[in-house]
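Colleague: output the structure for:
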Amino acid sequence: MGHLTYLEAIVVGAFQGVTELFPVSSLGHSVLIPALVGGHWARDLNVSAPESPYLAFIVGLHVATAAALLLFFWRDWVRILAGFARSVRHRRVRDPFERLAWLIIIATIPVGVAGLALEHLFRTTLGRPTPAAAFLIANGVILYTGERLRRRTPAAPAGRRNVEPAAVAATTGNPVPTRAPAPTQTGQARSAEPTADSGDAADIRLARLPVGRATTIGAAQILALLPGISRSGVTMVAGLLRGLSHEDAARFSFLLATPVILAAGLLKIPDLFGPLGAGIHAQVLAGSLASFASAYLAVRYLTRYFQTRTLTPFAIYSLLVGAGSLIYLTLR
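Modeller: All right, here's what the predicted structure looks like:
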């Protein structure tokens, strides 16, 4: 694979960064794009081959995507890691960030175990274009069904709601500003209310999740081992069905994904610097830069998007692209 072109590297890298965070499956797109383009793309970019250099390339893209998530949520991770350190040092779990740290750890254990046991099997047996297209259709069904069921699920205590500024300030040491009184239709001002959408307030809401509920949401990531099933999509659906708002479900999904994506990349770093990565280091760097930039822009967009919108457009996209790809691959 020494002839992997820079165009292939940049295009696949950009798609990886976006589709890893958009609920449309990065692995599914990594399989489908080369197959749909055909030619040397299909030969160069074969994820199902047991010793494919493409896997070494994808390692770099995963690390870059995780780095973008760490950069975007760096304040959150500073608080979470500091909470974890306090918890270990004092052997207790008292404040929200100590609890959130342990929730993330516990919730990522199921996918960590499943990934080590099943990743190679799923990738080599199912990491082909036709199964990937079928699973992308299934991804659309999951997202759409989750939205439909969400409408019937009452909001749980950890759902989106205001958090008292005093509680946030007591935990973080930072005052939370309140919204300025907004004029009503009659010109009279409403009373000020706390801003509930700050990172501190959102993390405190997530820290209130029961352990079992958080673990269930994290375990949903196991489905993303199937090419075409989105990690962020299934964890968001699991969060929505457990009473989280779209905004909090997306945030928890990104926080859960960061250590998983980073660990998956770091675990296979030796492949990148071994025989599989020989001759493609420059292309890996180009693709990783594209992946980092697109992932950062994607998470920045999605954290705002899910404040007011739903998974339905991504469900429609998955259904249409999956069905179109399946028909094309079957008839060609």
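Colleague: contacts, neighbours, all on C-alpha from now
Modeller: Noted.
Colleague: next, the distance between the ends of stretch 214-226.
Modeller: By Cα to Cα, to the nearest Å, the extent of stretch 214-226 from end to end equals 21 Å.
Colleague: which stretches of the stretch 151-300 of the chain form helices?
Modeller: Secondary structure of the stretch 151-300 of the chain, counting by DSSP state H, counting those that start in this stretch: helices at 165-172, 199-207, 211-219, 231-241, 246-267, 269-272, 281-305.
Colleague: angle of the fourth one against helix 211-219?
Modeller: I take that to be helix 231-241. Here helix 231-241 points in a direction 150 degrees away from that of helix 211-219 (axes from the mean of the first three to the mean of the last three Cα atoms, to 10 degrees).
Colleague: tell me which residues are up against helix 231-241.
Modeller: The contact list for helix 231-241 (Cα atoms under 8 Å, 6 or more residues apart in numbering) reads 20-25, 139, 142-143, 146-147, 149-150, 153, 216-218, 220-221, 223-224, 245-246, 249-250, 253-254, 257, 311.
Colleague: ok, now with 7 Å
Modeller: Contacts of helix 231-241 with the rest of the structure, by Cα atoms under 7 Å, 6 or more residues apart in numbering, involve 21-23, 25, 143, 146, 150, 153, 217-218, 220-221, 224, 246, 249-250, 253.
Colleague: let's see this one next to it:
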Amino acid sequence: MDLFKAVVLGVIQGLTEFLPISSSAHLRIFPELFGWGDPGAAFTAVIQIGTELAVLIYFRKDIWRIGSTWVLSLVKPEYRGHFDARMGWFIIIGSLPIVLLGVLLKDVIERDFRNLWIIGATLIVLGVVLGIADRVSADNRQVKHITLRDSILMGAAQALALIPGVSRSGATISMGRFLGFEREAATRYAFLLAIPAVVGAGLFELKEIPHGDNTYGWGPTITATVVSFVVGYAAIAWLLRYVSTKSYTPFVLYRVALGAATLILVATGVLAA
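Modeller: A predicted model of the protein is given here:
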């Protein structure tokens, strides 16, 4: 039965990690709705490695180009003015807020932030923020236009995703849209910016699998991670095609509906907060 649950949760993770609808919220709400209980922050963090592996493979050419140029810039001055070298620094700097806050607030995140009242509210509020950002964006900047200021602001926005229900991609995309980036550019940068934070969090939580708050153990956790990789890879390809021609409105409506339903179910006692 645990393997079946793991497959279901892996599918949920793969589908929701890259869409701006919060994978952590779904991994908290749906197991509770199915009567499976909270799978735990450790399980959630570790199976996200599967979806980030999908990012690493999907964007392998971009990552290699940025990473190799950044490394060369450390020893060869002529590379330091190259955009890919700057992008390497932007990703590192943009990752610092979520890494630092994640370490400092680890206990609060795992104990208090997983409350369904909080998750329902953040789904709605950040959904509305995404909708406003998408509507008011100047929509005239591409990834090549990113600056240090942009990387800091989007990194700060990404840090909000430590609260389940916010959505890492949703928060970063929202800030990117407020800063005038095109939908595809904001989405692409959100994926790249997430790599250090998510892989780091997953590796950090590996030690919790055998004896922490994870209720499944190694076998189901690995199964869910593999499933999330396969589904996540397909989700990346679909989302980048989708946002090149369409708005985020369906995701906004879905977030608000799910958040409202969650609050109602908790208020009526159907779900335990």
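Colleague: quick one: the residues in the first structure that stretch 116-123 of the second structure pairs up with.
Modeller: Mapped onto the first structure using TM-score structural alignment, stretch 116-123 of the second structure covers residues 129-136.
Colleague: and the matching stretch, how far from the second structure on average?
Modeller: For stretch 129-136 of the first structure, the mean distance to aligned residues of the second structure following superposition is 1.6 Å (mean Cα distance after the TM-score superposition for the first structure).
Colleague: which stretch of helix or strand covers the aligned residue in the first structure for residue 29 of the second structure?
Modeller: Residue pairing (TM-score structural alignment): residue 29 of the second structure is matched to residue 32 of the first structure. Assigning secondary structure by DSSP states H and E places residue 32 of the first structure in helix 26-37.
Colleague: tell me what angle that helix forms with helix 231-241.
Modeller: On the basis of the same axes, to 10 degrees, helix 26-37 of the first structure is oriented at 140 degrees to helix 231-241.
Colleague: after helix 26-37 of the first structure, which helix or strand is next?
Modeller: Sequence order places helix 40-44 as the next helix or strand after helix 26-37 of the first structure, per DSSP H and E.
Colleague: what packs against that following helix?
Modeller: The contact analysis (3 or more Cα pairs under 7 Å, 6 or more residues apart in numbering; DSSP states H and E) places helix 40-44 of the first structure against helix 26-37.
Colleague: regarding the first structure, what is its longest helix?
Modeller: helix 96-126 (DSSP state H).
Colleague: for it, which helices and strands make contact with it?
Modeller: Applying 3+ Cα pairs under 7 Å, 6+ apart, we find helix 96-126 of the first structure packed against helix 74-90, helix 199-207, helix 211-219.
Colleague: most tightly surrounded among those helices?
Modeller: When these are scored by mean count of other Cα atoms under 10 Å, the highest mean neighbour count falls to helix 199-207 (a mean of 22).
Colleague: mind checking how far it is from the chain centre?
Modeller: Here the centre of helix 199-207 of the first structure is set off from its chain's centre by 18 Å, with Cα atoms, centre = their mean, to the nearest Å.
Colleague: so what's residue 23 of the second structure up against?
Modeller: Applying Cα under 7 Å, 6+ apart, the residues contacting residue 23 of the second structure are 13, 16-17, 167.
Colleague: thinking again about what came up before, the match of residue 29 of the second structure against residue 130, yeah?
Modeller: No. The criterion here is Cα atoms under 7 Å, and residue 32 of the first structure misses it with residue 130 at 8.3 Å.
Colleague: more crowded one of these two?
Modeller: Counted by other Cα atoms under 10 Å, residue 32 of the first structure and residue 130 do not tie: residue 32 has more neighbours, with 30 against 20.
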